[in-house]
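A.B. asks: sequence plus predicted model, see below.
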Amino acid sequence: MASLLLFQRLKKFWQCLFSSTSISVLKPPIKILVTGAAGQIGYAILPMIARGQMFGPDQPVIIHMLDISPASEALEGVKMELIDSALPLLRGVVATTDVVEACKGVNFAVMLAGFPRKEGMERKDVMSKNVAIYKAQASALEQHAAPNCKILVVANPANTNALILKEFAPSIPAKNITCLTRLDHNRALAQLSERLHVHIGDVKNVIIWGNHSSTQYPDANHAIVTTKDGEKSAKELVANDAWLKGEFISTVQQRGAAIIKARKLSSSLSAASAACDHMRDWILGTPEGTWVSMGVYSDGAYGIPAGLFYSFPVTCDKGEWRTVQGLTVDEFSRAKMEATAQELVEEKNLAYSCLN
């Protein structure tokens, strides 16, 4: 009996010694660029990345932080805070205002930097500023990032910023550039969760079609809810088409504006969390039977014009995304999908006019 007890204790000791936490140091660190790192989303997302919420608890990271010169002092303060947080996965921090230094050898890039629309500015003025920003950053990534670098564009207009980045980084495959609509996807899940009084983890397969703007189309037609009796259609459980075609859509579309009104600042924590969700699923894979929404380069699927960054339902495996095919699209959905596509065509034309 004593020998058996000793054996069990030794077994438990070796299991603890060689647990995933212990061997995580053997995994080589990866380099992640975060632009606009001294901003509100940057301040929220950086500790999330360093704690493993983006790439997993066994992946050490070296963070490259980039911001503009006027934010250099704040950027240095963020660096000090990251160091002071004593995060085991954090293997280094680069804080710089030099885009070339920031892009050197990065494996992943999270693009938070963008020029916000200010009072009195025309739409073309904002687009012109962002075209200049993304043209410069694309060129630096093209020349200095690691091979097969994967990029997530968060700054608005996210879809069109991603398009400009693609145009000026031609050696980076279009499939390696995405934009964030996961925040809208998460908001849609949350609305169904609250409506049905179920845990948000029991709701899946909503879709955000189109642009990350007020024309986006949150689609619950294919959403699934896990109940004690198995998986059920969210549409059938809600049993209220008027709500699904009205308040549900408008609430998700206008959620960002509602947060600004309440908080007097734009979404930061939820945007940072969504960006982590987006990258984690892209790199580590989506669960079996689950899809997520990502802004990706259209190849003409579902009749959406090729050459736009458009949000589709996708599944991910081994660092690659794939558009979910064969979903039924009714007339109501088709009209919504085409309307947001048309806005993206207009944005594309406006962006290209700023290049001349």
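C.D. replies: Here it is on my side, so go on.
A.B. asks: switch to C-alpha atoms for all contacts and neighbour counts from now on
C.D. replies: OK.
A.B. asks: how about the strands in the stretch 101-250 of the chain?
C.D. replies: Per DSSP state E, counting those that start in this stretch, the stretch 101-250 of the chain carries strands over the ranges 108-111, 150-153, 177-179, 203-204, 207-209, 217-219, 224-227, 230-233.
A.B. asks: to His185, which of the ones you listed lies closest?
C.D. replies: strand 207-209 (5.9 Å; C-alpha to C-alpha).
A.B. asks: contact partners of the closest one?
C.D. replies: With contact meaning C-alpha atoms under 8 Å, 6 or more residues apart in numbering, strand 207-209 is reached by 181, 184-185, 216-220, 222-223, 292-293, 310-313, 337, 340.
A.B. asks: and the buried ones among those, selectable in ChimeraX?
C.D. replies: Applying 16 or more other C-alpha atoms under 10 Å to the contacts of strand 207-209 leaves a buried subset, and the ChimeraX line that selects it is:
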select :181,184,185,216,217,218,219,220,223,292,293,310,311,312,313,337,340
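A.B. asks: in helices, which of the contacts of strand 207-209 fall?
C.D. replies: In helices, judged by DSSP state H, the following of the contacts of strand 207-209 are found: Asp184, His185, Met337, Thr340.
A.B. asks: any idea how far Asn349 is from the third one?
C.D. replies: To tie it back to what came earlier, the one meant is Met337. 19 Å (C-alpha to C-alpha, to the nearest Å).
A.B. asks: also the first one?
C.D. replies: Between Asp184 and Asn349 the distance is 25 Å, computed by C-alpha to C-alpha.
A.B. asks: next one: the residue nearest to Ala38 when sequence neighbours are not counted relative to Ile32, how far apart?
C.D. replies: Leaving aside its chain neighbours, Ala38 sits nearest to Leu75 (5.0 Å; criterion: C-alpha to C-alpha, 6 or more residues apart in numbering). Distance of Leu75 to Ile32, given as C-alpha to C-alpha: 16 Å.
A.B. asks: also Leu284?
C.D. replies: To Ile32, Leu284 is 16 Å away according to C-alpha to C-alpha.
A.B. asks: between these two, who's got more neighbours?
C.D. replies: Taking neighbours as other C-alpha atoms under 10 Å, Leu284 and Ile32 compare with Ile32 leading, 24 against 16.
A.B. asks: this is the other structure I want to compare:
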Amino acid sequence: MAEPLRVLVTGAAGQIAYSLLYSVAKGDVFGPNQPIILVLLDIQPMLGVLEGVVMEMMDCALPLLREVIPSVNEMEAFKDVDVAMLVGAMPRREGMERKDLLAANVKIFKSMGVAIDSQAKKNIKVVVVGNPANTNAYICKKYAPSINPANFTALTRLDQNRAQAQIAAKLGVSNSSVKNCVIWGNHSSTQYPDVNQAVVDLNGKSMPVREAVKDDNWLNNDFIKTVQQRGAAVIKARKLSSAMSAAKAIVDHVRDWWNGVPDGTYVSMAVPSDGSYNIEEGLIYSFPVRTKPDHTYEIVKGLTINDFSREKMDATEKELSEEKNMALSVCES
């Protein structure tokens, strides 16, 4: 068997982690032959809960789980980590302004960036989940200058999953029948869920989603708004943010990053912009990417962007640029 991977999950006493840890430890992410050492990081007031999570993980008696290490110390927790799932952050609550969430969280991710830079393996793979995820990932990347910037990503797979589920429900097909929905931009209400590249298997043949749905008004309006506002709708209904669906999306994101996706398939990940599609270089912006079995990815180039899409893509880029500047001012103050 392979050497164990050291996988860190922050916010490990929280709701998302509670849905996530079992899947990671039983092989859903890294495969059935990859042993795991789980490092669970949370804040000191959550230590008692964290110890309960450790007991439960042990009691699952999972064959791949070699060790579970609880921690409330960032520098200790990030030591020699291979993969980090940064879930922990102040949660968004009903009525909370995004700028308030940003100010509270960016200092947390600055501190994590410093710890990653000094303690983690230099080829560490990082996915940021805690919101505002794109900007938190940008700050984490900035304060870990010895790590390849491409190794910092933020989660927009949940938005992609939401988009594909809406299309599947509209057409009455399985979720697996829909692929290549694209999320552009920020994991926020400005994100642009784009079906212009999406295809669906319908009645035994593959066809463009627009052709199958036959309702551009729905695709350009209600569909986009539903995906953009889904997180807020879950909060309104549950009085808590998405947990089960977020955990599933983290599994999807890291699994596909680690193992690659089939030819002709791409997935949405928020990654450092290389200037593709005229997006400001360096911003953590969600693009369609192809992931490869060597744990790398590339932004899908050359997709046709119409005027409607351009306007939506520019609007979410503007929000991200503003968030970046606000975050830098908080970190440097």
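C.D. replies: That came in fine, so what should we check first? Computed from a prediction, not measured in an experiment: that's the story for all the values here.
A.B. asks: and the counterpart of Ala150 of structure 2 in structure 1, what does it touch?
C.D. replies: Structural alignment (TM-score structural alignment) places Ala150 of structure 2 against Lys175 in structure 1. Contact analysis of Lys175 of structure 1 by C-alpha under 8 Å, 6+ apart lists Val296, Tyr297, Glu320, Trp321.
A.B. asks: highest neighbour count among these?
C.D. replies: Val296 (30 neighbours).
A.B. asks: counterpart of that residue in structure 2?
C.D. replies: Val296 of structure 1 maps onto Val271 in structure 2, by TM-score structural alignment.
A.B. asks: which SS class is that match?
C.D. replies: Here Val271 of structure 2 is strand, with the state taken from DSSP: H, G, I helix; E, B strand; the rest coil.
A.B. asks: ok, now how distant is it from Gly88 of structure 2?
C.D. replies: 19 Å.
A.B. asks: same question for Ser118 of structure 2.
C.D. replies: 20 Å.
A.B. asks: the residue nearest to Ala38 of structure 1 -> structure 2?
C.D. replies: Using TM-score structural alignment, Leu75 of structure 1 lines up with Leu50 in structure 2.
A.B. asks: looks to me like that match is in a helix.
C.D. replies: Yes: under three-state DSSP, Leu50 of structure 2 falls within a helix.
A.B. asks: so where is stretch 107-122 of structure 2 in structure 1?
C.D. replies: So stretch 107-122 of structure 2 sits over residues 132-147 in structure 1, by TM-score structural alignment.
A.B. asks: helix or strand for the counterpart of Met65 of structure 1 in structure 2, which one?
C.D. replies: Per TM-score structural alignment, the equivalent position to Met65 of structure 1 in structure 2 is Leu40. Using DSSP states H and E, Leu40 of structure 2 maps to strand 36-41.
A.B. asks: please enumerate the strands of the stretch 251-356 of structure 1.
C.D. replies: 292-297, 309-317, 320-323.
A.B. asks: now do the same for Leu46 of structure 1: its match in structure 2.
C.D. replies: That one, Leu46 of structure 1, aligns with Leu21 by TM-score structural alignment.
A.B. asks: and the strand or helix carrying that match, how far from structure 1 on average?
C.D. replies: Per DSSP H and E: Leu21 of structure 2 is located in helix 15-26. Superposed on structure 1, helix 15-26 of structure 2 shows a mean distance to its aligned partners of 0.6 Å (mean C-alpha distance after the TM-score superposition for structure 1).
A.B. asks: now do the same end-to-end measure for stretch 174-189 of structure 1.
C.D. replies: Stretch 174-189 of structure 1 has an end-to-end distance of 28 Å (criterion: C-alpha to C-alpha).
A.B. asks: with stretch 149-156 of structure 1 instead?
C.D. replies: End-to-end for stretch 149-156 of structure 1, by C-alpha to C-alpha: 21 Å.
A.B. asks: which ones are touching the spatially most central residue of structure 1?
C.D. replies: Centroid-nearest residue in structure 1, with C-alpha atoms, centre = their mean: Ala275, separated by 3.3 Å. Contact partners of Ala275 of structure 1, counting by C-alpha under 8 Å, 6+ apart, are Met54, Leu152, Val154, Leu180, Arg182, Leu183.
A.B. asks: which position in structure 2 pairs with it?
C.D. replies: Under TM-score structural alignment, Ala275 of structure 1 pairs with Ile250 in structure 2.
A.B. asks: how about Ala257 of structure 1?
C.D. replies: In structure 2, Ala257 of structure 1 lines up with Ala232, judged by TM-score structural alignment.
A.B. asks: one more: Thr315 of structure 1?
C.D. replies: Thr315 of structure 1 maps onto Arg290 in structure 2, by TM-score structural alignment.
A.B. asks: you'd agree its match is up against Tyr297?
C.D. replies: Yes: the criterion here is C-alpha atoms under 8 Å, and Arg290 of structure 2 meets it with Tyr297 at 5.4 Å.
A.B. asks: circling back to that earlier point, redo the strands of the stretch 251-356 of structure 1 as JSON lines? Include distance to Thr96 of structure 1.
C.D. replies: Formatted as JSON lines, these follow (distance: least, C-alpha to C-alpha, whole Å):
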{"stretch": "strand 292-297", "distance to Thr96 of structure 1": "28"}
{"stretch": "strand 309-317", "distance to Thr96 of structure 1": "29"}
{"stretch": "strand 320-323", "distance to Thr96 of structure 1": "30"}
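A.B. asks: please name whichever of these is nearest to Asn107 of structure 1.
C.D. replies: In terms of C-alpha to C-alpha, the element of the strands of the stretch 251-356 of structure 1 nearest to Asn107 of structure 1 is strand 320-323, at 14.6 Å.
A.B. asks: the closest one vs structure 2, average distance?
C.D. replies: Mean deviation of strand 320-323 of structure 1 relative to structure 2 after superposition (mean C-alpha distance after the TM-score superposition for structure 1): 0.5 Å.
A.B. asks: and that strand, what does it pack against?
C.D. replies: Here strand 320-323 of structure 1 touches helix 269-284, strand 309-317, going by 3 or more C-alpha pairs under 8 Å, 6 or more residues apart in numbering; DSSP states H and E.
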